[in-house]
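1. after the sequence you'll find the predicted model.
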Amino acid sequence: MEKYGPNPNSLYPNEQIKSICYIKNVITRNNIMVGDYTYYDDIDGAEKFEEHVTHHYDFIGDKLIIGKFCAIAKGIEFVMNGANHRMNSVTTYPFNIMSNGWEHAVPERSDLPLKGDTVVGNDVWIGQNVTVMPGVHIGNGAVIAANSTIVKDIPAYSVAGGNPCKVIRQRFDDELIEYLEALKWWDWDAERIFKNLETLCSSDLNKIKEIK
């Protein structure tokens, strides 16, 4: 059987580099979904990715959804909706979780500023020590600079950075971005990706438009 790249169901795509693992193969929570070939890179335990998804509680119902072929550097933190406190009352203090008689002060779910699911598209590169706040959507092909805090949506094929994270520039012109969004190369089978690696990795952006 001919080989067309690493096995997406392996924990480590390269057994010689244990700092990189395919995230989908270490997920235990039903409310986290990750696509094939997306990896987390952390010398201190790449397989501990779930520890970097915080305040994620089943009763709230929000999901973390990450696409295929994403590259996520060490120090990532996905802050989920469970981190939010009610803001429409005199105090934001979460009395109920302190117990000892304060349990009755449970906020109504409708009082919490819930932002919905957090969604990372396909082929997204996230640099070191990035924080992603609840409900953010990051578009396909985006690049996020190290040490950024993402508080609002990032468009596809944008380079963004800072605290708060802002778009610095588009990676490509509108026409090519529209073409790539329609092409969806990340959904190709392994053989087709293998046969087009040179084109996918080329700085000659016209080659991608010649793919049949």
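-> Yep, that arrived. Numbers count the residues shown, from 1 in each chain.
2. only C-alpha atoms for contact and neighbour calcs from this point on.
-> Fine.
3. ok, now which ones touch the residue lying closest to Pro155 once chain neighbours are set aside?
-> In space, and not counting its chain neighbours, Pro155 is closest to Gly139: 4.9 Å by CA to CA, 6 or more residues apart in numbering. With contact taken as CA atoms under 8 Å, 6 or more residues apart in numbering, Gly139 is in contact with 120-122, 124, 153-158.
4. likewise Ser148?
-> Counted by CA under 8 Å, 6+ apart, Ser148 has contacts 129-131, 161-165.
5. let's see that with 6 Å instead.
-> 130, 161-163, 165 (CA atoms under 6 Å, 6 or more residues apart in numbering).
6. and here's the other structure:
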Amino acid sequence: MDALSTHPFFYDRAFGVAANDRVKKTRLVIENGVWLSHNVITTPGCARIGRGAVVGAGAVVTTDIPPYAILAGAPAGIIRTRFDEATIAWIDSSCWWHLDKSDLKRLLAEQPDSAFSPATGLAAARSLGDTAPGQGIRSEPLASGMLLP
């Protein structure tokens, strides 16, 4: 506000006037399974939106968002997390985001509780001795050489 102008010519060398960039450019990482509702604004103070986060419509996100958080407001504030810590660990161990469409289709058909009610799916898996959603769904290694639990 104290400069001669707020025009980007003064701050962004891409316009060919300023010799150096004066605005810190940040890269925003949005992890898997994130839902950004309508008209969400992220400011440069937010560099990461964690896996499974849900951001309410019109929220102004000024800081990083932890995984599985539900946020809303301006500035956005955490309302709660989507799941308890055990369920989050169980979901994260599944690496479901590495499944292809055919494997996801099998997961939905064979383990619907794992997909639509992870806390219920976790309880059922514990009673069966399984470790994560997708157990036995993928029989071949992922590109990284990793198998789903």
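-> It's in. Everything quoted here is computed from the prediction, not taken from an experiment.
7. and the contacts of Gly139 of the first structure, which two are furthest apart?
-> Spatial extent of these (CA to CA) is set by the pair Asn122 and Asp153 at 14.6 Å.
8. so for those two, which residue has more residues nearby?
-> Neighbours per residue, other CA atoms under 10 Å: of Asn122 of the first structure and Asp153, the larger number sits with Asn122, 27 against 17.
9. now check that one against the second structure: what is it aligned to?
-> Under the alignment (TM-score structural alignment), Asn122 of the first structure pairs with Asn32 in the second structure.
10. kindly report the same for Val167 of the first structure.
-> That one, Val167 of the first structure, aligns with Ile78 by TM-score structural alignment.
11. neighbours of that match, just the number please.
-> 14.
12. on average, how far is the helix or strand harbouring it from the matching bit in the first structure?
-> Taking DSSP states H and E as the definition, Ile78 of the second structure sits inside strand 77-81. Here the mean offset of strand 77-81 of the second structure against the first structure after fitting is 0.9 Å, by mean CA distance after the TM-score superposition for the first structure.
13. which is the next helix or strand following that strand?
-> helix 85-94.
14. distance between stretch 63-75 of the second structure and the chain's centre?
-> 11 Å (CA atoms, centre = their mean, to the nearest Å).
15. again with stretch 48-61 of the second structure
-> 8 Å.
16. where does that stretch end up in the first structure?
-> By TM-score structural alignment, stretch 48-61 of the second structure lines up with residues 137-150 in the first structure.
17. now the end-to-end length of that stretch.
-> 9 Å (CA to CA, to the nearest Å).
18. as a markdown table, the contacts of Gly139 of the first structure with secondary structure and distance to Thr91 of the first structure would be great.
-> Converted to a markdown table, these look like this (DSSP: H, G, I helix; E, B strand; the rest coil; distance: CA to CA, whole Å):
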| residue | secondary structure | distance to Thr91 of the first structure |
| --- | --- | --- |
| Val120 | strand | 33 |
| Gly121 | coil | 36 |
| Asn122 | coil | 40 |
| Val124 | coil | 38 |
| Asp153 | coil | 29 |
| Ile154 | strand | 32 |
| Pro155 | coil | 35 |
| Ala156 | coil | 38 |
| Tyr157 | coil | 40 |
| Ser158 | strand | 38 |
